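> Sequence and predicted model, in that order:
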Amino acid sequence: MDALSNLRANPLAYAAEQHPDHEFLPLTTVIRTWEQQGVDCAAWHTGYADLTTRYGDLGLTQFLPPDRFLVAVSSTRQQAFGGFHHPNQGYRHLQMVALVTAYGDMNAEPSELAVLDLLRGYAHDCLHYGSARRYQWRDGEVVRTQYGINYRSAEGRSYSARDKEGAESTRNLGVVMEGACDREARSITRAAADTHAITEPAGLDRYAYRDVTGSLTEGDVAALAAGVPGEGPEHTLYLSSMGRYQATVNGRYGRFLDRIGGPEASGLHSTILAAMISGDMRGLCAWLDGRFGPGAFAALFMTPSYLALAS
């Protein structure tokens, strides 16, 4: 526990080490500052209220503390472009902190789209934070052996194998969990956008709007894969990362739900989230066993090497 406490002691210092070009502020400071600047953050407040209700129904009672959700709002790098798909960001379980960047040109005024992107990021990382975890101390290092519905042996063997290149669906538990987090986060963001009549903008920002609201089309993914020129090098890379994430995470998870859940896909999604939060696999295993027979979870996901004896 002392090792974990040391890793988690100073989140702002950790953020500065990871992104020395960026200035990070806690979430509540960012929202307050943006509102003082005249940015309409009503969608954030609506989304947060929705999030607490939805996640509470799933069994989550402790949410990611705002002072551990750090947002980079400016950068010394010219044409630095932020948002959900910025490199080297997201939730870090050992440090128990989320590092994110405000959407768009990081040295320009924030927009309503930046508010939606921030809501999507917080809703997403809140589920990562709230997922059950189990750690072991091995050979002088902290090893995470359970994360939600995913497992790793103390020797480092993963429960499920990586998806093959070009796979349409997924049998990888990391992708399932990532996809489940983002599906729920984008649903919350889409509802907030609808409530406040925030509509799709023109130009390249239309891709980001569709991304945060879960409405990217197959045509969008194909265009992003082919390469959409941005307003600068970092924006171009951002759009490419967006397309890759949609194809390899959200697209695969959506097809997994369709193929395994069928008409009960929504119920399967909720069951996965509840199991992630509690760490109790009985409900999810019972759901799968009831439709595919005993041992369905292992049959779907477990790689043979997981139970191999340590050499």
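That came through fine. Residues are numbered from 1 along each chain as shown.
> can we go C-alpha only for contacts and neighbour counts from here?
OK.
> Would you agree Gln136 falls within a strand?
Yes: using DSSP: H, G, I helix; E, B strand; the rest coil, the secondary structure at Gln136 is a strand.
> OK, contacts around it?
Val142, Val143, Arg144, Thr145, Ala154 (CA atoms under 8 Å, 6 or more residues apart in numbering).
> Among these, which one sits closest to Arg244?
Arg144 (26.9 Å; CA to CA).
> Which among the contacts of Gln136 count as buried?
Val143, Arg144, Thr145, Ala154 (16 or more other CA atoms under 10 Å).
> Those: which two are farthest apart?
Applying CA to CA across the buried ones among the contacts of Gln136, the maximum distance is between Arg144 and Ala154, 7.8 Å.
> what separates the nearest residue in space to Arg68 that is not next to it in sequence from Leu7, distance-wise?
In space, and not counting its chain neighbours, Arg68 is closest to Val97: 4.8 Å by CA to CA, 6 or more residues apart in numbering. Distance of Val97 to Leu7, given as CA to CA, to the nearest Å: 10 Å.
> okay, the two: which has more neighbours?
Val97 (25 against 15; other CA atoms under 10 Å).
> quick one: that one from Ala298, how far?
31 Å.
> And for Glu17?
40 Å.
> Please apply the same query to Thr61.
Taken as CA to CA, the span from Thr61 to Ala298 is 29 Å.
> Redo the buried ones among the contacts of Gln136 as CSV? Include distance to Arg92 and secondary structure.
Shown next, in CSV, are the buried ones among the contacts of Gln136 (distance: CA to CA, whole Å; DSSP: H, G, I helix; E, B strand; the rest coil):
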residue, distance to Arg92, secondary structure
Val143, 14, strand
Arg144, 12, strand
Thr145, 15, strand
Ala154, 19, coil
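> this is the comparison structure:
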Amino acid sequence: MGVSPRLLAPNEHLAGTTGAGQLLERLAELRATTDTLAAQHPTVTFRPLPQALRRWEEDGLDMGPFRYGLAILRPRYAALGLSRAMPLDRVLLGVQSSTPGAFGGFHYPNQGYRHLQMYAVITALGPMATGQPERPDLAALDLLRAYAHDCLHYGSYRSYKLRGKEVIRSQYGVNFRRHDGRTYSAPDLAGSPTTRNLGVVMEGACDREARTIARAAARQYGIAEPADAVHRYAFRDFTGRLTVADTDDLARAEVCAAAAPSAAAEAFLRSLGGFERAIDARYERFLNEVGRDEREDLHATVLTSMITGVLTPLCKWLCQRRGPKAFEALFLSPAYFGPVRPA
């Protein structure tokens, strides 16, 4: 059966052949419309990313940092094994909101890549009242970080199968899920400074790569750190320059309130700090603990295995440095192969 390249992402696969036709039909239904995604944000006006960029550029806004980032992203991701980047028209960009004080950006609630619909939902950084970003240069960089991040999710290995009428994902990147929902690795303990959870490792790897690209674009365009607090924290976030002092400050309600122009911006800053602590900082600690002086090589190996779904390079890398069955020792939850949970 021929499969449209627009129906499946580059590294998506159907597990087995039984019910493949029904599975494809269900995926086609899920991916044919964006109505359910837009309905989750009823006060936000969304546009396909190419249309939003064209309108902004026609109005004189410089989206050069985003365009530059795309030019370095594509060969960089191709070298990791991602042959086709996420089409820009699979991105819904929220440009305006009727909610007073709405504040968009990477940490806006309930956005990101939606693998079942094969769409990314992103909002433009900053106040969303006018439909145009307050700081176009920063909005372009934040958009670049979000697209680069979600592009890796789009391009990572996935294996789908049907359970009744439900589409379930049995493998995503280097992580596995059993039929009863159990995942290969356990959640990290609350407050842990590092991670041994494969979901956090993959999320952190995507964001580290995306921030590297955004940082390169900021440097190329000479975009300096802003003076106002909310944009300053956002700049440090999407360029990967947040410090422990920053996240400690953002954990304090009075700091977020003083830095934010609205309640929504205050929530944005809290989310920004929380994401850094739970994902990015833990992943960096993991790279330092496990990769040490070879942390960049480990990072690239994680991404390659995520994209291809082949664990051999990552397992071999870990075994050579930490001994036999290092992948299992680092990540396997004892519950994964335990007794089947009652329905």
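Nice, I can see it. Keep in mind that this is a model prediction, so the values were computed, not measured.
> related to what we said a few turns ago, what does the residue nearest to Arg68 of the first structure correspond to in the second structure?
In the second structure, the residue paired with Val97 of the first structure according to TM-score structural alignment is Tyr119.
> Am I right that that match is in contact with Val91?
Yes: between Tyr119 of the second structure and Val91 there is a contact under CA atoms under 8 Å: 5.7 Å.
> sorry, back to before: so which of the buried ones among the contacts of Gln136 of the first structure comes closest to Ala108 of the first structure?
Nearest member of these to Ala108 of the first structure, counting by CA to CA, is Arg144, at 39.2 Å.
> Return the residue of the first structure aligned against Tyr147 of the second structure.
Under the alignment (TM-score structural alignment), Tyr147 of the second structure maps onto Tyr122 of the first structure.
> wait, is that match part of a helix?
Yes: judged by three-state DSSP, Tyr122 of the first structure forms part of a helix.
> residues in contact with it?
Phe69, Ala185.
> Equivalent analysis for Ala3 of the first structure, please.
Neighbours of Ala3 of the first structure in contact, by CA under 8 Å, 6+ apart: Val142.
> a helix runs through it, doesn't it?
Yes: counting by three-state DSSP, Ala3 of the first structure is part of a helix.
> Distance of the aligned partner of it in the second structure relative to Arg178 of the second structure?
Per TM-score structural alignment, the equivalent position to Ala3 of the first structure in the second structure is Arg26. Counting by CA to CA, the separation of Arg26 of the second structure from Arg178 of the second structure is 21 Å.
> What residue in the first structure is paired with Leu242 of the second structure?
Aligned partner of Leu242 of the second structure by TM-score structural alignment: Leu216.
> nearest residue to that match other than its sequence neighbours?
Closest to Leu216 of the first structure by CA to CA, 6+ apart is Arg210, at 5.0 Å.
> give me the number of residues near the one you found?
Applying other CA under 10 Å, I find that Arg210 of the first structure has 18 neighbouring residues.
> pretty sure it is in contact with Val221, am I right?
No: in this structure, Arg210 of the first structure is not within contact of Val221 by CA under 8 Å, at 10.9 Å.
> where do the helices sit along the stretch 151-300 of the second structure?
Assigned helices in the stretch 151-300 of the second structure, in chain order: 198-220, 229-238, 244-250, 253-259, 263-275, 281-286, 295-308 (criterion: DSSP state H, counting those that start in this stretch).
> pretty sure Ala15 of the first structure is in contact with Phe24, am I right?
Yes: with contact defined as CA under 8 Å, Ala15 of the first structure counts as touching Phe24 (7.1 Å).
> Compare neighbour counts for those two and give me the winner.
The residue with more neighbours, out of Ala15 of the first structure and Phe24, is Phe24; 25 against 22, by other CA under 10 Å.
> Need the nearest residue in space to that one, chain neighbours excluded.
Nearest one to Phe24 of the first structure, counting by CA to CA, 6+ apart, is Ala72 at 4.1 Å.
> same check, this time on Tyr135 of the first structure
Tyr135 of the first structure sits nearest to Arg144 (CA to CA, 6+ apart), 4.3 Å away.
> tell me the contacts of the one you found?
Going by CA under 8 Å, 6+ apart, Arg144 of the first structure touches Arg133, Arg134, Tyr135, Gln136, Arg152, Ala154.
> and if you look at Gly283 of the first structure?
Counted by CA under 8 Å, 6+ apart, Gly283 of the first structure has contacts Thr271, Ala275.
> which stretch of helix or strand covers it?
In the assignment (DSSP states H and E), Gly283 of the first structure maps to helix 282-292.
> Report the aligned residue range of the second structure for that helix.
Going by TM-score structural alignment: helix 282-292 of the first structure matches residues 312-322.
> Pull out the buried positions in the matching stretch.
Leu314, Cys315, Lys316, Trp317, Leu318.
> can you check stretch 88-104 of the first structure too?
Buried, per 16+ other CA under 10 Å, within stretch 88-104 of the first structure: 89-91, 93-104.
> Just the endpoints, please. Distance across it?
Span of stretch 88-104 of the first structure from end to end, CA to CA: 16 Å.
> Quick check, His86 of the first structure in contact with Thr101.
Yes: counting by CA under 8 Å, His86 of the first structure touches Thr101, with 7.0 Å between them.
> TSV for the helices of the stretch 151-300 of the second structure, including distance to Thr34 of the second structure?
Output for the helices of the stretch 151-300 of the second structure, formatted as TSV (distance: least, CA to CA, whole Å):
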stretch	distance to Thr34 of the second structure
helix 198-220	24
helix 229-238	27
helix 244-250	34
helix 253-259	33
helix 263-275	25
helix 281-286	32
helix 295-308	25
